[in-house]
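Enquirer: Fold the following, please.
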Amino acid sequence: MRSFRQVDVFSAEPLLGNPVAVVHDAEGLEDEQLAAFARWTNLSETTFLLPPTSAEADYRLRIFTPGGELPFAGHPTLGSAHAWLEAGGRPRGERIVQECGVGLVELHREQGRLAFAAPDRLRSGSVGAEDLARVADGLRIGRDEILDAEWVDNGPGWVAVLLADAAAVLSVWPDPAALGDLAVGVVGIYPEGECAIEVRAFVGGLGVDEDPVTGSLNAGIAQWLVGNGTLPAAYVASQGTALGRHGRVHVASDPDGVIWVGGDTRTTITGTVAL
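Expert: Next up is the predicted model:
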């Protein structure tokens, strides 16, 4: 039996964020056992805490969707760090250092919330006409409704598109079959209010049609839209509205230009799991 926690991420209100299943002390498990448990939980991500292989890291994390393993994902990073700390984990230095498929990811606590440093993008730059046409078809919108687009892939394969406003994002009704294995993020700006943007994430290729609240996508969007001046250096993003969630992603760029992506975390389930 292994210790288990399910952590709700990116909402200060109970049951309105994005849950991640976290298995502690996962060494000794085979890859197929990890994948099978992720399919069984049927959450967007399930994670497994392991001893680090790097002397700089506090722990190693493997991240699985129902469709396979990811080198990095945001809400699992925050939720797993929360679970690790709650179980008695103590960082070696001032910051928590997570080892995962993209390398080492730093986390800190800011205003009571955990936040991770956005990793470097594996792919960035403009999106080709063929891919844009596929995205537009998959979102069931006209190509002219996409104001801008960028590859913002930091692991899951994200391509992000900017629509006219937040209302346009919330009105999207995608065709999962047309999107296929594309991981598509959709963003629109609010004219005023608590949140600067509304975000949606469509990742059918990973076994999840729409992810409720997505740290990796928000990290890539911030690197893109803060980087080009569309968004301010610090803001709050809303995500999950279309799914009845109340996700809030807190983004801030530090003086060195590092994007920090944070949110509230709370444990909703504790127990043990037999694998």
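Enquirer: Could you use CA atoms for every contact and neighbour count after this?
Expert: Will do.
Enquirer: For this protein, which segments count as helices?
Expert: 31-41, 74-86, 129-139, 166-170, 176-179, 215-225 (DSSP state H).
Enquirer: Now the shortest one: buried residues?
Expert: It stands for helix 176-179. Within helix 176-179, the residues scored as buried using 16 or more other Cα atoms under 10 Å are 176, 178-179.
Enquirer: Please compute how far it lies from its chain's middle.
Expert: 21 Å (Cα atoms, centre = their mean, to the nearest Å).
Enquirer: Contacts for that helix, please.
Expert: In this structure, residues lying in contact with helix 176-179 by Cα atoms under 8 Å, 6 or more residues apart in numbering are 134-135, 137-139, 204, 209.
Enquirer: another one to check against the first:
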Amino acid sequence: MQRKFAQVDVFTSVPVRGNPVAVVLDADGLSDTDMAAFARWTNLSETTFVLPPTVEGADYRLRIFTPAGELPFAGHPTLGSAHAWRTNGGTPRGPEIVQECGAGLINIRVDGNRLAFAAPPLIRSGPIDQSVRTEIALALGIGVTDIVDAAWVANGPNWMGLLLDSAQRVLDLVPDMAALGDYEVGVVGAYTDVEAGEPNYEVRAFVPGQGVPEDPITGSLNAGLAMWLRATHDAPASYVAAQGTVLDRIGRVYVDDDGDRIWIGGQSTTVVDGSVEL
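Expert: Sure thing, here's the model as predicted:
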């Protein structure tokens, strides 16, 4: 059966310089096995399937698969799928798009030429055991004392956040992916003397256990990091994170805390638009 399909580059306005997501826009009738097989075939960090909503108030339901399995929530697939849904005629019932997914209902707002999702609550937070910090430091090729702070920032994916002393330290990491194993590790470091329009932080994400050694640009991780950095490390209410630099991407994640919710936004662009036989 021919189904509407798009491949969207997320967190960038420049095609092929962001993080791609494959979106099947009329996935009704596909089995779990069909979805998992197609996600393995695309071999992208995530592939999504848009379905009719099952709860009141949602505009659509989204299922999100990595090559290794299903996720309850992920950020760049949320924004990329919302972009594809709007581009193909989707109209929200209210002022914001409401996405149903495994993590519940996710609000998505139009913010100029960007879409932004409301960061979901953390399902795991708090400090990371010293033994785990030591193990992760060794896998990243740094000393334990190079880690300024570390905390769980899980909001679907089981992210742990590591704060290093500088953005350059983040860029210099050469991780041992085998040693990282099934850990889902996000690393962040601040830039100094930031001018208007330049990023405040550099972020990298390592998820080898999900078949994604380094994710180019990661919405869920940035959402978790934003909640942590705002609460404990005096991050600005609005800031920009760069991600994907070492992968020759120019990802930009826009974080805005409006006092009620933290919004994670960015631009998206459709690179492939057509149909797929599924």
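Enquirer: want to try JSON lines for the buried residues of helix 176-179 of structure 1, with distance to Ala26 of structure 1 as columns?
Expert: Shown next, in JSON lines, are the buried residues of helix 176-179 of structure 1 (distance: Cα to Cα, whole Å):
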{"residue": "Pro176", "distance to Ala26 of structure 1": "33"}
{"residue": "Ala178", "distance to Ala26 of structure 1": "37"}
{"residue": "Leu179", "distance to Ala26 of structure 1": "34"}
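Enquirer: so which of the helices of structure 1 comes closest to Arg266 of structure 1?
Expert: Of all the helices of structure 1, helix 74-86 sits nearest to Arg266 of structure 1, with 7.8 Å by Cα to Cα.
Enquirer: Show me what that closest one is packed up against.
Expert: Counting contacts by 3 or more Cα pairs under 8 Å, 6 or more residues apart in numbering; DSSP states H and E, helix 74-86 of structure 1 packs against strand 2-9, strand 18-23, strand 46-50, strand 113-117, helix 215-225, strand 265-273.
Enquirer: Identify each buried residue in that helix, please.
Expert: Under 16+ other Cα under 10 Å, the buried positions of helix 74-86 of structure 1 are 74-84.
Enquirer: now stretch 86-99 of structure 1
Expert: In stretch 86-99 of structure 1, counting by 16+ other Cα under 10 Å, buried: 96-99.
Enquirer: now swap in stretch 123-132 of structure 1 and tell me
Expert: Of all the residues in stretch 123-132 of structure 1, those buried under the rule 16+ other Cα under 10 Å are 124, 127, 132.
Enquirer: Give the full set of residues in contact with the second one.
Expert: Right, Val127 of structure 1. Contacts for Val127 of structure 1 (Cα under 8 Å, 6+ apart) come out as 149-151, 159.
Enquirer: Most neighbours of all those residues, which one?
Expert: In terms of neighbours by other Cα atoms under 10 Å, the contacts of Val127 of structure 1 top out with Val159 at 27 neighbours.
Enquirer: which residue in structure 2 lines up with that one?
Expert: By TM-score structural alignment, Val159 of structure 1 lines up with Met160 in structure 2.
Enquirer: The residue nearest to that match when sequence neighbours are not counted and Leu62 of structure 2, how far apart?
Expert: Excluding the flanking residues, the one nearest Met160 of structure 2 by Cα to Cα, 6 or more residues apart in numbering is Trp152, at 4.3 Å. Per Cα to Cα, to the nearest Å, Trp152 of structure 2 is found 25 Å from Leu62 of structure 2.
Enquirer: was I right about Asn43 of structure 2 contacting Pro67?
Expert: Yes. Assessed by Cα atoms under 8 Å, Asn43 of structure 2 is found in contact with Pro67 at 5.9 Å.
Enquirer: So for these two, which residue has more residues nearby?
Expert: The residue with more neighbours, out of Asn43 of structure 2 and Pro67, is Pro67; 20 against 16, by other Cα under 10 Å.
Enquirer: Any chance of the helices and strands packed on helix 74-86 of structure 1 in a markdown table with mean neighbour count and distance to Leu170 of structure 1 as columns?
Expert: Below are the helices and strands packed on helix 74-86 of structure 1 laid out as a markdown table (neighbours: other Cα atoms under 10 Å; distance: least, Cα to Cα, whole Å):
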| stretch | mean neighbour count | distance to Leu170 of structure 1 |
| --- | --- | --- |
| strand 2-9 | 22 | 21 |
| strand 18-23 | 26 | 18 |
| strand 46-50 | 23 | 27 |
| strand 113-117 | 24 | 26 |
| helix 215-225 | 25 | 16 |
| strand 265-273 | 15 | 25 |
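Enquirer: matching residues in structure 2 for stretch 197-208 of structure 1?
Expert: Using TM-score structural alignment, stretch 197-208 of structure 1 pairs with 201-212 in structure 2.
Enquirer: The matching stretch spans what distance, first to last residue?
Expert: Using Cα to Cα, the two ends of stretch 201-212 of structure 2 sit 22 Å apart.
Enquirer: can you pull the buried residues of it?
Expert: Under the neighbour-count criterion of 16+ other Cα under 10 Å, stretch 201-212 of structure 2 has 201-208, 210-212 buried.
Enquirer: any chance of the helices and strands packed on helix 74-86 of structure 1 in TSV, plus distance to Ala167 of structure 1?
Expert: Shown next, in TSV, are the helices and strands packed on helix 74-86 of structure 1 (distance: least, Cα to Cα, whole Å):
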stretch	distance to Ala167 of structure 1
strand 2-9	24
strand 18-23	22
strand 46-50	31
strand 113-117	28
helix 215-225	18
strand 265-273	27
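Enquirer: Out of these, flag the one nearest Thr241 of structure 1.
Expert: Across the helices and strands packed on helix 74-86 of structure 1 (criterion: Cα to Cα), the nearest stretch is strand 18-23, sitting at 11.8 Å.
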